[in-house]
Every structure is written in C-alpha cells, then in structure tokens.
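Asks: below are the sequence and a predicted model; questions follow.
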Amino acid sequence: MIKLEKEQTARFAARLEQETQESVMRDIAQFSEADIVDTWASEPPACAEVHAMVFNMERGVHIDEAIEFLKDNPSLQPFDLILANELDFGTARSGEKNTAEEVAKALGLSYVFGLEFIELKDAALGFHGNAVFSRWPVKWAEVLRLPEQYNWYNDRQKRIGGRCAILAKLDVHGREVGVASIHLENRTDGEGRRVQMQAVLDEVQRVFAGLPVILGGDLNTNTFDGRDKDYIRHLADHPAELADNIVKIDSFEPLLTACGDAGYAWRTASGDGRLTRRKPVGEGNFLAMRLDWIIPRGFTAKDSRVISTVTADIDFAKEGGALARFAEPELSDHNVVWASLQLHK
C-alpha cells in the first residue's frame, strides 16, 4: 500500500470541513486497495479442516508480544486463518511498524490488509485497518466499505475513513472458501450495526454464492448505543443489567438474526457465549461484553473457545522473550475467539 505524504493527508482532512467522508475517501485510492501479499507464505495445512481465529489486536501496539502469543499459546494451536481487526501501519503509537506485515512475516502467512481509517492526530502515516491472514492460498480479495453510521472526523480521535470488511477467497485443497474480516461500528446502535452487516451479507452472497463462508471479526455487539454516554455510565454501575442483555443478545443485536436468516450459524463457533471485550469505564473498572464472533456457513464447528489476553493468564511465555518481559495488564482489550471448522461435503 502506497504511503500518503503528510501534506496530502492534510489536504484531504481540510476537505472534511465541507464534504462527506464518502466523497473524500473516493479520492484516496488506498481505501479500496486489497493487495494479496504472499511473500512469506508457508505450505498449506495437510488437513482440510479450517482452524479460524478472530483477534482484535488493539492497534498492534504490543505486536512483538502478540506474535509470541500466537506462536506459543497451546490453546490457539493449530490455526490457519486469522480474521484480524485494529492493525496499524505507520502510526507513532505502534512504533510506525506495518503490523500486518510483521505478523505475516513471523508466522509464515499470506495476508490482505484493508484500510479503515487514516488517523489525523498521529505523528506519522496514520494508517489503521483490518486484515485476513491465511495459510491457505488467497486467490482473490476486496475491501467492502460499509454504510456510515458515525462520522469519525468529528470525534476526539479525528479520522478520515469508516468501517470496512475484507472479503477473500481461499483455496482449501482445491475447494473455494469465502472469508470476511469485519469491523462494525461501535458508535451506533443495534440497528446501525444490522445495516452494516446486511451490506456484508449482500456482498458475500454476490461474490461467494454457493460457497462455504466464514464471517468473523469485532462486530461491536455491545447491546447498546455506543454514543449514549449516560447509559454506558449506568451499565458501569449496574453490571447485572448488561449481563442480562448479553444473555438475550440477539434481542438487542438484530444483525445476529440477519445472519441466522441467511444460513449462518452464529451460536456455535464463538466460544459458547463467553465474553470477549473489556471496555474501560474509569477507576480500573470495565464493561465485560461479547463483541467478537466466528460465524460460519457450510461448516460444522467441532470445537470453539475464547482465549484470554490478560497478562495474568499467560503461563506459557518463553524465558527471555518479549512476552515474558511484558508488564502491561493485558495484551489486548479483546480476547481471542478460536474455532475448528469442518467443511460440509
């Protein structure tokens, strides 16, 4: 992906004072790029089962530790597909690294990166997005822009861009499989997320018609409107209410019903309902939510689990490694979702 000079970024940002995100993004070619990078690809697995993982890497700020976590955590083995969210490319907060490239190089994976945002308050390039990583050959890919539910230029984080999904077609021992790494909007409500997921379902039906498909990512299924700060504060003070909402999550998040209606098994491959996100709400407290999902069609989930990224739960770090020296309380504010998926015949 070609970098933007800071002067170019500043000109695009200035246009957002008068124009929509969509009109500005239309003139930034990087928002539609879906280059397949197979420079470090290793041999495909011998088994035709797909071992998929969803991991929101929280911008890749701890990317060296995250790579060791992926390599050495016995609960994640084996894996041959990562649907990843929140990876930086050229941002100061993550050491100006291309974090997707770092993961692919270290783990021997092909990958596709999709640009979600250009961070305007960052001191460097400021690219931030999602990725599909695969041990299976990637034959085709595209970035799907999702209907805007929130204008991030007006947020304190100040960004050009919007939510997206990366769609890719894999060759699993001669059989085509469609996958999508999805990041839905948190600054909206359940209906806003349903609209975005419906756009994904419609495009998947167009480009992967008749294929087995794995949808996954941070769907931000928090059961509330992420713009409602008063209600978020209320939930922080009444955690039992949020826990009850999560038990009935499809009542608050109609995107799950939409997936079910389209033939996807949203209940079976995401760790048996375990929580995946810790949202800080001050004073060391957090909201525990279920945001990260693996949602297959044309597969049977043989096993699925949620793996903690809390530092205190990491008991496999190798002596002298980055993970053994890691002193932060958590590797990411999201846990990992893993599933073993058997293709239907």
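Replies: The structure has been received and is ready for your questions.
Asks: CA atoms for contacts and neighbours, from now on please.
Replies: OK.
Asks: just to check, residue 70 is in contact with residue 82?
Replies: No - look at residue 70 against residue 82 with C-alpha atoms under 8 Å: they stay out of range, at 10.1 Å.
Asks: count of neighbours near residue 51?
Replies: For residue 51, the neighbour count with other C-alpha atoms under 10 Å is 23.
Asks: next up, a second structure to put side by side with the first:
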Amino acid sequence: MRPILTQTVPALETPSQELRDAAKATGGNRAAHDRMLSDWPCMTTIELSQPPAAPPVPSELTVCAWNMERCKRVEDSATLLRAAGADVVLATEVDMGMARSGQRHTTRDLAAALGMGFIYGTEFVELGSGDPFETAEFADIPNTHGLHGNAILSRFPLRAPCLIPLDDGGLWYVSTPKNDGQHRVGGRMAMAAQIDTAQGPLTLAAAHFESESDPSLRADQARRLIEGLERQYGAGKAVIGGDLNTNWLADGTRTAAEIIADPAAVEPAFTHFAEARFDWRGSMTPGFTTRCPPGRAARYPLMILDWLMVRDVAPFGPRIWPAVSSAGLYLSDHEMLSTRVIA
C-alpha cells in the first residue's frame, strides 16, 4: 500500500514534458509506473498555502463538498462558493497546468479569489488531454504541468495536512479501464487536514473514490480512508466530503430520500462509515448530485455520487447547489453540496 504523505512544499515540482512523453512509451508497465510514483516529487509531496488572514476560531462554519470537473471556470466557481457562504471547500477533480482548464493552477487561483488557504495533492499526472470530448478539443495543445488532484480550501489555518492513498495506483496506467485515451500515472486518494474550532480540532477530508469500481472496492477504499484518518488524527470530530462514485445506487427503483436513508443496502462502504460513527443523514438533503454536461447525450437516472458526512459535530441546513453560474453557464457535471456544522 502506498504510504500516507505528509511532506508539504510551497509549490509542487511537476514532471517535464520529456518525462511525461517517456511515461507514455512505457504504458502498461507496472514497474515503470511504481518508479514514477516514488521518483516524481509531485507524487510524494503536497502543496500547502495558508490563508492570508486568520479569522477568529469558529463555533459554526459552512463546509462545501464539490467535484469541480477540472474547475474550468474559476471565477464563476468562486462566485457560487461565496453565495454558499463557504468557510471550507472539500474539492475533488481540480487541475493544475492542463490545457482543458486554461493551464491554470485552479486550486491556487480559486483560493486567491476566496481569500482562503489550501492544500493540494496529485491524484493523477495526466499523459493526455482528458476524456474523448476534451481530447477532441485540446489534443494539439500540450499541458504545461498535467496534474489532476484533490484539495481542501479553508478560511482557517490548515494543521497537519496529509494525502491518504485509497489504492495502490496504476489502474489508469497499467490497464486504462475505459480505453478512452485517459492515460494517467497515480491513483485515488483523499486530502486531509485539521482546523482549530471553539471546541477543539476538527478533521477534514476531501475524498475521491475510483469511478471504475464496484461496491466491494468502494468499501475497501472507505476502510482505507477511515483507517488513515484515525491513524493521523484519532477518532474525534470530523467531516468527510467528496465524490464516492456510488453509481450502483442509481438503479431507478428508489427515491433520493430512500437512498440517503439506507445506502448501505447497496454500498457496504456506508457500513464502514457508520461503524466509525460517521453519519450523513443530517448533512445531506434528498436530491441527486449529477448534472448532464451540455452537448453530450443525457444520462439517466441521475445519481447520488457525492456525499457529506460528519462525526461528533452537529450538522444543519444541508443544501444542494446547482453547478451553474449566475449567467447560467455550466460549471461541473456534479452539483455542489453544503452543510452548516456546529464545531
């Protein structure tokens, strides 16, 4: 199992175009993949930038969880997060130096727009342009860095940040499961840290489970996430948010309220969460969390892939925010979740 990463740097060192081109040539080779995992600094460190100002320690705060689908519209995304009153953002699928998202360090730019600090970790080094739609548009534009990852943004200082691997990596390099041009070095992971609150430290985690998986694999990733969090921070107050890719829940036979009431009937990951005292019923409002991208065939039924769950804190006011800008522009294929918590 890959180790938990705790070494922070002010800026990630990214692999050169030459290294990424060489990686393409050894696609399918497990040993080559694992050497890159250990040798490329962006795969062994996490980027940390503390907020420019430290507000008073909170007794209540708003936590948002959002799969940002690359974060292609930084400023519009910041506007939506401000409307939600976000104090903490548990962000998944955010790019750094990808042509499809304007070559931006989207987490850094989003944090700057919100006056927040952040931690960012690499889930994948992308060796191509992205999915087939992105490849059709950006195949002729080289990526400046090629990173895709997860992040936590916060108005409050982030303590003891870490990256928790959720698998051994290599699936998207050794076997490329969708065979759609998404050729990648890395594996699924969660970003985690603590913030200080009026009642003591609060652990935060932004998790992204494997999309090409089944309930058994997702249960294993839930177990690894919980074990990693408790190894780093203990079993106290915590909020987990992210895209758990719970696609087997979308069988068209249950309402969103029924799915949220008992996801463990289909997804045993939630048995692990419940045994670790995590609960989602007060931090989730009934509703589906996916959105059909424009210009693509609609996929129904819509799904509940995204979750917010808490342990030993009181949530209230959960909400689903449509992932569109004030001008009606599409932001992501996942809606944004928020909840207030008494910390």
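Replies: Done, it's in. This structure is a prediction, so every number in the text was calculated from the model and none was measured.
Asks: can you calculate the TM-score here?
Replies: The TM-score (TM-score structural alignment, normalised by the length of structure 2) is 0.83; 310 aligned residues with a C-alpha RMSD of 2.4 Å.
Asks: ok so, going back, between residue 70 and residue 82 of structure 1, which one's more packed in?
Replies: Each of residue 70 of structure 1 and residue 82 has its neighbours counted (other C-alpha under 10 Å); residue 82 has more, 23 against 18.
Asks: that one -> structure 2?
Replies: In structure 2, residue 82 of structure 1 lines up with residue 89, judged by TM-score structural alignment.
Asks: quick one: what helix or strand has its match in it?
Replies: Element membership for residue 89 of structure 2 (DSSP states H and E) is strand 88-96.
Asks: if I read this right, the match of residue 82 of structure 1 contacts residue 154, doesn't it?
Replies: Yes - under the criterion of C-alpha under 8 Å, residue 89 of structure 2 makes contact with residue 154 at 6.5 Å.
Asks: follow-up on the earlier one: what packs against the strand holding residue 89 of structure 2?
Replies: Applying 3 or more C-alpha pairs under 8 Å, 6 or more residues apart in numbering; DSSP states H and E, we find strand 88-96 of structure 2 packed against strand 60-70, helix 106-114, strand 147-154, strand 200-208, strand 238-243.
Asks: next, count neighbours for residue 2 of structure 1.
Replies: For residue 2 of structure 1, the count of nearby residues is 7 (other C-alpha under 10 Å).
Asks: correct me, but it touches residue 30?
Replies: Yes - Residue 2 of structure 1 is within contact range of residue 30, at 7.3 Å (criterion: C-alpha under 8 Å).
Asks: can I get the helices and strands packed on strand 88-96 of structure 2 in CSV with distance to residue 278 of structure 2?
Replies: Output for these, formatted as CSV (distance: least, C-alpha to C-alpha, whole Å):
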stretch, distance to residue 278 of structure 2
strand 60-70, 16
helix 106-114, 27
strand 147-154, 19
strand 200-208, 12
strand 238-243, 8
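Asks: so which of those is nearest residue 333 of structure 2?
Replies: Among those, strand 60-70 comes nearest to residue 333 of structure 2, with 6.5 Å by C-alpha to C-alpha.
Asks: give me the angle between whatever helix or strand comes next after the closest one and strand 60-70.
Replies: For strand 60-70 of structure 2, the following helix or strand on the C-terminal side (DSSP H and E) is helix 74-84. When axes from the mean of the first three to the mean of the last three C-alpha atoms, to 10 degrees is applied, the directions of helix 74-84 of structure 2 and strand 60-70 differ by 150 degrees.
Asks: can you list contacts of stretch 222-240 of structure 2?
Replies: 4, 164-166, 190, 192, 201-207, 269-270, 272-273, 276, 307-313 (C-alpha atoms under 8 Å, 6 or more residues apart in numbering).
Asks: buried residues in it?
Replies: Residues 222-229, 232-233, 235, 237-240 are the ones in stretch 222-240 of structure 2 that count as buried (16 or more other C-alpha atoms under 10 Å).
Asks: and if you look at stretch 105-116 of structure 1?
Replies: Buried residues in stretch 105-116 of structure 1, counted by 16+ other C-alpha under 10 Å: 105, 107, 108, 109, 110, 111, 112, 113, 114, 115, 116.
Asks: the first one matches what in structure 2?
Replies: It refers to residue 105 of structure 1. Under the alignment (TM-score structural alignment), residue 105 of structure 1 maps onto residue 112 of structure 2.
Asks: for that match, give its distance to residue 150 of structure 2.
Replies: For residue 112 of structure 2, the distance to residue 150 of structure 2 equals 17 Å [C-alpha to C-alpha, to the nearest Å].
Asks: just the helices in structure 2 please.
Replies: If DSSP state H is used as the criterion, the helices of structure 2 fall at 17-25, 30-39, 74-84, 106-114, 132-138, 215-233, 256-261, 269-275.
Asks: including distance to residue 292 of structure 2, could those helices go into JSON lines?
Replies: Listed next are the helices of structure 2 as JSON lines, based on distance: least, C-alpha to C-alpha, whole Å:
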{"stretch": "helix 17-25", "distance to residue 292 of structure 2": "31"}
{"stretch": "helix 30-39", "distance to residue 292 of structure 2": "33"}
{"stretch": "helix 74-84", "distance to residue 292 of structure 2": "17"}
{"stretch": "helix 106-114", "distance to residue 292 of structure 2": "22"}
{"stretch": "helix 132-138", "distance to residue 292 of structure 2": "14"}
{"stretch": "helix 215-233", "distance to residue 292 of structure 2": "23"}
{"stretch": "helix 256-261", "distance to residue 292 of structure 2": "17"}
{"stretch": "helix 269-275", "distance to residue 292 of structure 2": "26"}
